[in-house]
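Colleague: Fold the stuff below for me.
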Amino acid sequence: MTSAVAGDFRPHRVAVLALDGLLPFELGIPHRIFGRPRDARGRHLYEVVTCSARPPGPVETDADFAVQVAHGPEALATADTVIVPASYELGPLYDEGRLTGELAAALARIRPGTRLASICTGVYVLAAAGYLDGRPATTHWADAERFQRMFPKVKVDADVLFVDDGDVLTSAGVAAGIDLCLHMVRRDFGTAVANDVARRTVVPPHRDGGQAQYIHRPVPDPQVATTTAARAWALGRLHEPIQLRDLAEQEAMSVRTFTRRFREEVGISPGQWLTQQRVERARHLLESTDLPMDQVARESGFYTAQSMRQHLQAALGVTPTAYRRAFRTGGAERQGAAGTRR
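Modeller: Here you go, the predicted model:
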């Protein structure tokens, strides 16, 4: 883990496991997201290395080129986090749900307690290795049903962009890997660091809803009213009581029509979305101000410190006090202790 003590600094080491048939876009996501964060002294907070399950050399992609990987499976033994991007040539893993001897030997090098993550069909690797038995996980919506049949012990959620189950995280397909990696940066070093990475990468720091909003849905007719204005209106008033009818009135819709349209566009209910935004507002205030807890609760729309505590405990797995202690005083100099769950 990264240390804040002068002379004892070590960046969090991320090993990206490249398998034949990998998608170049997804391989690049961890390097882009984790390669950006720096502390106040300009030191990289992460060290990212790409490795193969076999000795260093070329790894085939699903494009018309290969990538030259400089590290073999020994890199997995020194990682704090191991990420498995998608691959379209998983062979017996994809067809039968079992690891090859080479891949099993490589995974055996991972130290106990290492954080594991997958992007898209990389989840097959974690599932076949037994890391997901009895645990929640996700993958690309188009592959979720097949994945569930092959690994019935896994609790598959095909609606979300990613699942954080503490030491094992999984994401939906392709660009959801960006959401997952930003989430891990936010969990490790706080909202301010993650938001800075998002700005530099020109992506939203947090996408509303889940992959359900991308499943078999046509592009909205520009003549049809949306809920965009209502969401913008609410974001400017998170500290005020906001009822569902208030949101519907902003779009001149009935509550029923607004609720249906909102879920179609965002993928979750208006109430769930409001809670998410208020949690994010509370996180920002806890990180960037010394306001008393009661005031943070009022400013973020939770009204009481007890209510805010309950919502942050449910969303982040830590109390507001613990969150502030982890990210307000140490900032990017220290590794966060918040075990965020989603």
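Colleague: Every contact and neighbour count from this point should use C-alpha atoms.
Modeller: Noted.
Colleague: List the first helix or strand encountered after the longest helix along the chain toward the C-terminus.
Modeller: Of all the elements of type helix in the chain, the one with the most residues (DSSP state H) is helix 270-288. Next helix or strand after helix 270-288 toward the C-terminus (DSSP states H and E): helix 293-299.
Colleague: For residue 102, give me its contacts.
Modeller: With contact set as CA atoms under 8 Å, 6 or more residues apart in numbering, residue 102 has these partners: 53-54.
Colleague: ok, now the one 4 residues further on?
Modeller: When contacts are counted by CA under 8 Å, 6+ apart, residue 106 touches 53-54, 73-74, 76.
Colleague: closest to residue 134 among those residues?
Modeller: Of all those, residue 134 sits closest to residue 76, with 24.2 Å by CA to CA.
Colleague: burial of the closest residue to the closest one other than its chain neighbours, as a residue count?
Modeller: What sits nearest to residue 76 in space, not counting adjacent residues and going by CA to CA, 6 or more residues apart in numbering, is residue 110, at 5.3 Å. Residue 110 is flanked by 21 other residues according to other CA atoms under 10 Å.
Colleague: tell me which element residue 110 is part of?
Modeller: Counting by DSSP H and E, residue 110 is part of no helix or strand.
Colleague: How much space separates it from residue 104?
Modeller: 11 Å (CA to CA, to the nearest Å).
Colleague: cool, residue 210 as well?
Modeller: Taking CA to CA, one finds residue 210 at 32 Å from residue 104.
Colleague: to compare against the first, here's another:
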Amino acid sequence: MDRRHLVAVLALDEVVTFDLGTPTQIFSAARDEDERRFYQVRICTPGGRPVRSSGQFTITPDHGLELLAEADTVLVAGVHYGARVLEDGTIEPEVRDALRAAVARGARVLSICTGAFVLAAAGLLDGRRATTHWSHADNFRRLFPHVDLDPDVLFVDEGDILTSAGVGAGVDLCLHLVRHDHGSEIANMAARRCVVPPWRPGGQSQYIVRPIPDVTDTSTAPARAWALEHLHEPLDLRALAAHVRMSVRTFTRRFREETGVSPGKWITQQRVERARHLLETTDLSVDQVARHAGFGTGAALRQQMSAILGVAPSVYRTTFRSAG
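Modeller: Prediction:
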């Protein structure tokens, strides 16, 4: 018997294809060191019937709504323009009852994008804070005035019920759940497997680590590799350029061509990434993390993390250490 955490993805007519694929990819990428997966993901529809997708093709599921009765997590994918729930705020009674029953027995329920309309139509969001795609906010408020809608955030975590904004925010929400369930390292590795940003909480910005390109005779990669080993030390642009036998001007130009940013910005980003990792995995104080990451002082670290990630080091640590 498969005892992995069961995620049931509910697809209705006009299902958004991206939203349908997101949980399958993200949750399937969450694995331990032995490549064992933590989740099993199954797709269901009312009556197990085929549904039309936003991509104008038909999806044939393997399960009906009975899957919701055994799922640990129920995820409602978004629906595209023309779906009835977006027009009049109603859903089939069997869908409403199945979702309510899932919540009543303690399942975790979430939505991606306009899937929030489905949860609201089932009466699950009344009196709660929620979000959906910003372009549907006015219509959502008109149909569901008792929901505290916040269209300015990527996702809202209300504990047992979570909602997210459009498309990419569904990725953020799924990673958020992996992080909540299994900690930062597993979530980050899942993100890397899917080549997506590992962390974009709320409406905050997300820093994506750039890989070091293959070394060539005219590449700045050796200098970047060396810099990563010496982030805790002062890094001088002339010294970096000399490391690959280039003039500062040539080095700066080629560095930007290869990474998309200036050497100074890249170093700051890498130091923030180092600090992020230390905050997640060690008990070092903020000042100690700052020194190990090359910022020197806690004040400098706070300034850079707030600018790049939108949060203070202490808040970041609280978020991820509590998840582990």
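Colleague: With respect to residue 292 of the first structure, which of the contacts of residue 106 of the first structure is nearest?
Modeller: After measuring those against residue 292 of the first structure - CA to CA - the closest member comes out as residue 76, at 43.2 Å.
Colleague: For the closest one, list the residues it contacts.
Modeller: Here residue 76 of the first structure is in contact with 15, 51, 82, 106-107, 109-111 (CA under 8 Å, 6+ apart).
Colleague: Could you pull out the helices in the stretch 51-200 of the second structure for me?
Modeller: Using DSSP state H, counting those that start in this stretch, the helices found in the stretch 51-200 of the second structure span residues 84-88, 93-104, 115-121, 137-143, 168-182, 184-194.
Colleague: Could you identify which of the ones you listed is most buried?
Modeller: Among those, helix 115-121 has the highest mean neighbour count (mean count of other CA atoms under 10 Å), at a mean of 27.
Colleague: in the first structure, what residues pair with it?
Modeller: Aligned by TM-score structural alignment, helix 115-121 of the second structure corresponds to residues 122-128 of the first structure.
Colleague: Run through who's touching the matching stretch.
Modeller: By CA under 8 Å, 6+ apart, stretch 122-128 of the first structure touches 84-87, 93-94, 97-99, 117-118, 132-133, 138-139, 147, 151, 154, 170.
Colleague: Could you check how far residue 247 of the first structure is from residue 237 of the first structure?
Modeller: For residue 247 of the first structure, the distance to residue 237 of the first structure - CA to CA - is 11 Å.
Colleague: Same question for residue 108 of the first structure.
Modeller: Distance, residue 108 of the first structure to residue 237 of the first structure, using CA to CA: 51 Å.
Colleague: Return the list of helices and strands in contact with the longest helix of the first structure.
Modeller: Secondary-structure packing of helix 270-288 of the first structure (3 or more CA pairs under 8 Å, 6 or more residues apart in numbering; DSSP states H and E): helix 191-201, helix 255-266, helix 293-299, helix 305-316, helix 320-327.
Colleague: got those helices as TSV, with distance to residue 165 of the first structure columns?
Modeller: Putting these into TSV (distance: least, CA to CA, whole Å) gives the following:
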stretch	distance to residue 165 of the first structure
helix 191-201	19
helix 255-266	23
helix 293-299	26
helix 305-316	11
helix 320-327	18
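Colleague: how about those, which one is nearest residue 273 of the first structure?
Modeller: helix 255-266 (8.3 Å).
Colleague: Just the buried positions in that closest one, please.
Modeller: 255, 258-259, 261-266 (16 or more other CA atoms under 10 Å).
Colleague: what range in the second structure matches that helix?
Modeller: Per TM-score structural alignment, helix 255-266 of the first structure has no counterpart in the second structure.
Colleague: Please name every helix or strand in contact with that helix.
Modeller: So helix 255-266 of the first structure, by 3+ CA pairs under 8 Å, 6+ apart, packs with helix 244-250, helix 270-288.
Colleague: Can you lay out those helices as JSON lines showing mean neighbour count?
Modeller: Shown next, in JSON lines, are these (neighbours: other CA atoms under 10 Å):
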{"stretch": "helix 244-250", "mean neighbour count": "17"}
{"stretch": "helix 270-288", "mean neighbour count": "19"}
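Colleague: Between those, which one is closest to residue 63 of the first structure.
Modeller: Of all these, helix 270-288 comes closest under CA to CA, at 37.9 Å.
Colleague: Nearest residue to the middle of the second structure?
Modeller: Centroid check for the second structure by CA atoms, centre = their mean gives residue 172 as the closest residue, at 1.7 Å.
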